[in-house]
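Visitor: model this:
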Amino acid sequence: MWLDAPGGAAGDMILAALIDAGAPVERVRDVLDALHIGGWSMQQTRTMRCSIAATHVRFQPTGAHATAATATQPPAPAHSHAHTHSHAHAHNHAHVHAHSDGATTPPAPGEEQPFEDQPHRAFRDICTMLEAAPIPATIRARAVAIFERLAHAEARVHDTTPAEVVFHEVGSVDAILDIVGVCAALDALDVDLICCGPLPVGRGFVRCAHGRMPLPAPATLYLMEGWPTVPGLDRVEQVTPTGAAIWVTIAAATAPPEMVVESVGYGAGARSFDDRPNVVRAVLGRRSKPKPTTAVTTTLAQVDDMPGEHIPPLIDALLAAGALDVTITPCVMKKGRPGMRLEAISRPERADQVAHSMLRHASTFGVRQWQSHRTELERHHQSVETQFGPVRVKVGTLDGKELQAAPEYADVAKLARQHEVPTSRVYAAAVHAWHLLSPPSTSDE
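Guide: Below is the predicted model:
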């Protein structure tokens, strides 16, 4: 996947682009419902930005939240970015509010209303909420990694520690839904490589509760350290901290991948610019040249003093850091002590992040790494119909021949819960449906 930001990047724009490119919106809703936040509705509309058709996604407060949001919503700044700016503050830090450059106008039609009545949330509280939610581990790990990166940036701005950071706008309901929604959409699309392009950097100043603040916002600038940028617009916050955190966390590279384009999605911001489309563009594709053999880096450590309950969060952290696979193998260490062999494989460009994650989350004092090659089947997904509902099947091919087919467990588990049947029944039904669609060839050896 290639993500491009000609107009800027905010959480809702990225989510809208992924949905427009093919991420099933119901899968996203299911994950967001599992957070048990309540008081919101997801609205998806079609709009135009510089004559380009795009999807616009926004989260609206409902019920008592809608009443409070309407009562407390301040006028929108005339030149501000359409998206809520994300700030955080330490316990001893004053609240930081949305930017304004002085002149104000009524909110534009269809512009987002923030969840003003929501409490501020500490980074650790958001992590606790995500850990308690019955969502896939890969989605949880990626969301925690995004919030962790945000917490580190805000801690640097306010000279505190990530543990003490209390999010304001980032902790509001719509920002949490943006981040987890993006993670859910990426999980549903099941892409194996995400590349994100340069980010536009606005310039000038905007006014906020602390006076004139430079653009980009301080936290956004810390998040973009080491990331390529291009000149942006005057007095416009084109990239929010939430958007920047998502962008730099999910990306494995900054250059467009070599691929055959299969789907394109546009996610619109709430405002229109005169000289450029205010969109994020998501491009999905498959490798243009089959590359069954790829370079991978193995990161290894052995431990004999790590409690078993610490293993699941370690696996989540390694996957969020970019590991393609993680294995834990029992072993016997020096002096006959039972231990565990921790092994993660990743692409070489993510090897440092995986190593740092293993050092942070495991009890080891060091890791070993080496590069090798991995031979893979080409893969694609196909949906099959069963008596329980549709199930995606991952298909592996070699030289054009289908060799493997495996139903996606997330689809199987969801249908099993809905119909109150064992997962094995749904799995078997999906396999049977697949064989009816693709009978084995008599020429296969």
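Visitor: okay, CA-based contacts and neighbour counts for the rest of this
Guide: Noted.
Visitor: What residues of the longest helix belonging to the chain count as buried?
Guide: Looking across the chain with DSSP state H, the single longest helix is helix 137-158. Using 16 or more other Cα atoms under 10 Å as the burial criterion, the residues of helix 137-158 that qualify are 137-155, 157-158.
Visitor: again with stretch 351-371
Guide: For stretch 351-371, burial by neighbour count (16+ other Cα under 10 Å) applies to 351, 352, 353, 354, 355, 357, 358, 361, 362, 363, 364, 367.
Visitor: OK, contacts around residue 58?
Guide: Residue 58 sits next to 12, 42, 43, 44, 112 when contact means Cα atoms under 8 Å, 6 or more residues apart in numbering.
Visitor: if we go to 10 Å?
Guide: 11-13, 15-16, 40-45, 110-113, 174, 177-178, 269-270 (Cα atoms under 10 Å, 6 or more residues apart in numbering).
Visitor: Could you check which helix or strand contains it?
Guide: strand 52-61 (DSSP states H and E).
Visitor: repeat for residue 436
Guide: helix 423-437.
Visitor: and the one helix or strand residue 42 maps to, which residues are buried?
Guide: Using DSSP H and E, residue 42 sits in strand 40-49. Buried residues in strand 40-49, counted by 16+ other Cα under 10 Å: 40, 48, 49.
Visitor: same question, stretch 1-12
Guide: Neighbour-count burial for stretch 1-12 [16+ other Cα under 10 Å]: 1, 2, 3, 4, 5, 6, 7, 8, 9, 10, 11, 12.
Visitor: how about this one, so we can line them up?
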Amino acid sequence: MHAHGGSREGLKLGAGHGKTLFFDAPSGLAGDMIIAALVDLGVPEKVVTNAVALLPLKGFHVHFGTRERSGIVATAFDVHVDGKQPERTYGAIRKMLDASKLPRGVKERAQATFRKLAESESRVHRMPIDDVHFHEVGAVDAIVDVVGSAAALEYLGARVVVSPLPMGHGWVKARHGVLPLPPPAVVECLHGLPTYDGGLAFEFVTPTGAAIVAAHAEGSAQWPAMAPERTGWGAGTANLRDRPNLLRVVLGEATSMVPTTTHAVLEANIDDATGELLGHCIDALLAEGALDAWVVPMTMKKGRPAFQLCALAPLAQADDIAAVMLRESTTIGVRRHEVARVTRPRHVEHVATPYGTIPVKVAAGPFGPPSRKPEFSACLAAAREHDVPVRAVLEAAIAAIGAAPQPKALPPTATTVPKRKVKASSGEKKRPRPRARAS
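Guide: Take a look at the predicted model:
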């Protein structure tokens, strides 16, 4: 591996707002490849290293370099471990991240990634999620990959779309013994995302790589409708016989509104539940990952007053959210309608007010002037802190928004094909394995 040249001009903070970041992964992906590709795209190396430095971890150092694959010079990222590292439970990692000084957005992304892994391993090993014991995925290099990728994705702020992912065959040796490829945790993580036979006895997608895309990708497409602006390449460690072991990331503007089925509307008619129970159901559906949940009054047969409980969910999460609807309400059946969804590109800005800095949701695109809305929960917290009515904070935030520069309009964003919303079962670096070797 060669030293990293670093000649590419770096991207600015928020350069991906309102844009699509496409993970093109015909050779699969791993945590180190994702970080390498994002840095090659233009995310400054210090975004990754500064985030990792905020963790209470010792006995390692990181290195950026380059590798050449089929004439393409790609960035490589390695974590060098200087000594033995302790194995960690999901609960220990979650507490470590909670106690860290990572920025909130980075912390939330890292927590979402590790929760995907923990949920997957919990299902595989049939044990409570907090008791899940990470092996390879609890090692320092995997923690660095998760936190480093979270920092890079948060820095860009783009919506993520991933290509269908190749699955290898054969066997891999892990702490629990010999496991089939793809590893069980990978299959669990990728629920709802398209996969296909990769044709080699090789671990194309690692548990860390699977968890990162499962936690952050909004959908999957062979290639999204976009105007590419910038490309980055991340190199894997193994040499594959039939393709370059590379991950390509492409940042660009969405170019059209593709009417592709992306979400599901779930609904149930209920005539035997109280208002308190239905309110709880809404909270439970939103907590599970529903994009919206609501209740509509109606009249059923024999004139019985009733309600329709509804939720909007990404396709990959529809089954889980339907299960919550069945578990938490009194219904005995849930209907499902698949729909397409067109959205305005959105991001968050922060404005200064006499009551502190308030986050503001901004929705842009070619749909007229951008809409801006102060985050109500932040306004409510500021109002309580300063002992003023919440409407005073809202009015101050709206006035500050009006004084801010107006951003240019952005093209429409088309949501593509679905995304869903641990003793680790396999190794985390993409390298040939005994009985699973790419020649």
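Visitor: Give me the neighbour count for residue 81 of structure 2.
Guide: Here the number of neighbours of residue 81 of structure 2 (other Cα atoms under 10 Å) works out to 15.
Visitor: Return the residue of structure 1 aligned against residue 109 of structure 2.
Guide: Aligning on TM-score structural alignment places residue 109 of structure 2 opposite residue 139 in structure 1.
Visitor: Is that match in contact with residue 317, as I believe?
Guide: No - contact between residue 139 of structure 1 and residue 317 fails when scored by Cα atoms under 10 Å: they sit 11.1 Å apart.
Visitor: got any residues that touch both of the two?
Guide: Taking Cα under 10 Å, 6+ apart as the criterion, residue 139 of structure 1 and residue 317 both touch residue 145.
Visitor: Which secondary structure element is home to the residue nearest the centre of structure 1?
Guide: Centroid-nearest residue in structure 1, with Cα atoms, centre = their mean: residue 183, separated by 3.3 Å. Element membership for residue 183 of structure 1, per DSSP H and E: helix 173-189.
Visitor: With structure 2 overlaid, report how far that helix is off on average.
Guide: With mean Cα distance after the TM-score superposition for structure 1, helix 173-189 of structure 1 departs from structure 2 by a mean of 3.3 Å once superposed.
Visitor: Checking my notes, residue 98 of structure 2 in a helix, right?
Guide: Yes - counting by DSSP: H, G, I helix; E, B strand; the rest coil, residue 98 of structure 2 falls inside a helix.
Visitor: Excluding chain neighbours, what is closest to it?
Guide: Of all residues beyond its chain neighbours, the one nearest residue 98 of structure 2 is residue 107 (7.4 Å), with distances taken as Cα to Cα, 6 or more residues apart in numbering.
Visitor: and if you look at residue 247 of structure 1?
Guide: residue 196 (6.7 Å).
Visitor: How many neighbouring residues does the one you found have?
Guide: Using other Cα under 10 Å, residue 196 of structure 1 has 24 other residues around it.
Visitor: per the alignment, it corresponds to what in structure 2?
Guide: When structure 2 is aligned by TM-score structural alignment, residue 196 of structure 1 is paired with residue 163.
Visitor: Please tell me how far its match sits from residue 327 of structure 2.
Guide: Noted for residue 163 of structure 2: a distance of 33 Å to residue 327 of structure 2, by Cα to Cα, to the nearest Å.
Visitor: Equivalent analysis for residue 129 of structure 2, please.
Guide: Going from residue 129 of structure 2 to residue 327 of structure 2 by Cα to Cα gives 19 Å.
Visitor: And the helices in structure 1?
Guide: Under DSSP H, structure 1 gives helices at 11-20, 25-33, 64-72, 123-132, 137-158, 173-189, 218-223, 241-250, 311-321, 351-361, 409-419, 423-437.
Visitor: Now do the third one: which elements does it pack against?
Guide: Using 3 or more Cα pairs under 10 Å, 6 or more residues apart in numbering; DSSP states H and E as the contact criterion, the neighbours of helix 64-72 of structure 1 among helices and strands are strand 52-61.
Visitor: Report the buried residues of the strand it packs on.
Guide: Buried positions in strand 52-61 of structure 1, judged by neighbour count with 16+ other Cα under 10 Å: 53, 54, 55, 56, 57, 58, 59, 60, 61.
Visitor: Show me which of those residues is closest to residue 409 of structure 1.
Guide: Residue 409 of structure 1 lies nearest to residue 57 out of the buried residues of strand 52-61 of structure 1, by Cα to Cα, at 27.8 Å.
Visitor: quick revisit: any chance of the buried residues of stretch 351-371 of structure 1 in TSV, with distance to residue 439 of structure 1 too?
Guide: Converted to TSV, these look like this (distance: Cα to Cα, whole Å):
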residue	distance to residue 439 of structure 1
351	40
352	44
353	43
354	41
355	44
357	44
358	44
361	46
362	46
363	49
364	49
367	46
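Visitor: what two of those residues are the furthest from one another?
Guide: The most widely separated members of these are 351 and 363, with 18.7 Å between them, by Cα to Cα.
Visitor: I'd say residue 46 of structure 2 and residue 52 touch.
Guide: Yes - using Cα under 10 Å, residue 46 of structure 2 is in contact with residue 52, at 9.5 Å.
Visitor: So for the two, which residue has more residues nearby?
Guide: residue 52 (21 against 14).
Visitor: residue contacts, that one?
Guide: Residues counted as contacts of residue 52 of structure 2 (Cα under 10 Å, 6+ apart) are 46, 61, 62, 102, 143, 144, 145, 146, 147, 148, 151.
Visitor: what separates stretch 69-82 of structure 2 from the chain centre, distance-wise?
Guide: Centroid separation between stretch 69-82 of structure 2 and its chain, computed with Cα atoms, centre = their mean, to the nearest Å, is 23 Å.
Visitor: ignore the last one, stretch 381-399 of structure 2
Guide: 32 Å.
Visitor: start to end distance for that stretch?
Guide: Stretch 381-399 of structure 2: ends 18 Å apart by Cα to Cα.
Visitor: do stretch 164-176 of structure 2 as well
Guide: End-to-end distance (Cα to Cα), stretch 164-176 of structure 2: 28 Å.
Visitor: And stretch 197-211 of structure 1, by the same measure?
Guide: Using Cα to Cα, the end-to-end distance of stretch 197-211 of structure 1 comes to 32 Å.
Visitor: likewise stretch 190-198 of structure 1?
Guide: 23 Å.
Visitor: buried set for that stretch?
Guide: Result for stretch 190-198 of structure 1 [16+ other Cα under 10 Å]: buried residues 194, 195, 196, 197, 198.
Visitor: Reformat those into JSON lines and put distance to residue 252 of structure 1 next to each item.
Guide: Formatted as JSON lines, these follow (distance: Cα to Cα, whole Å):
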{"residue": "194", "distance to residue 252 of structure 1": "6"}
{"residue": "195", "distance to residue 252 of structure 1": "6"}
{"residue": "196", "distance to residue 252 of structure 1": "8"}
{"residue": "197", "distance to residue 252 of structure 1": "11"}
{"residue": "198", "distance to residue 252 of structure 1": "13"}
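Visitor: That'll do, ta.
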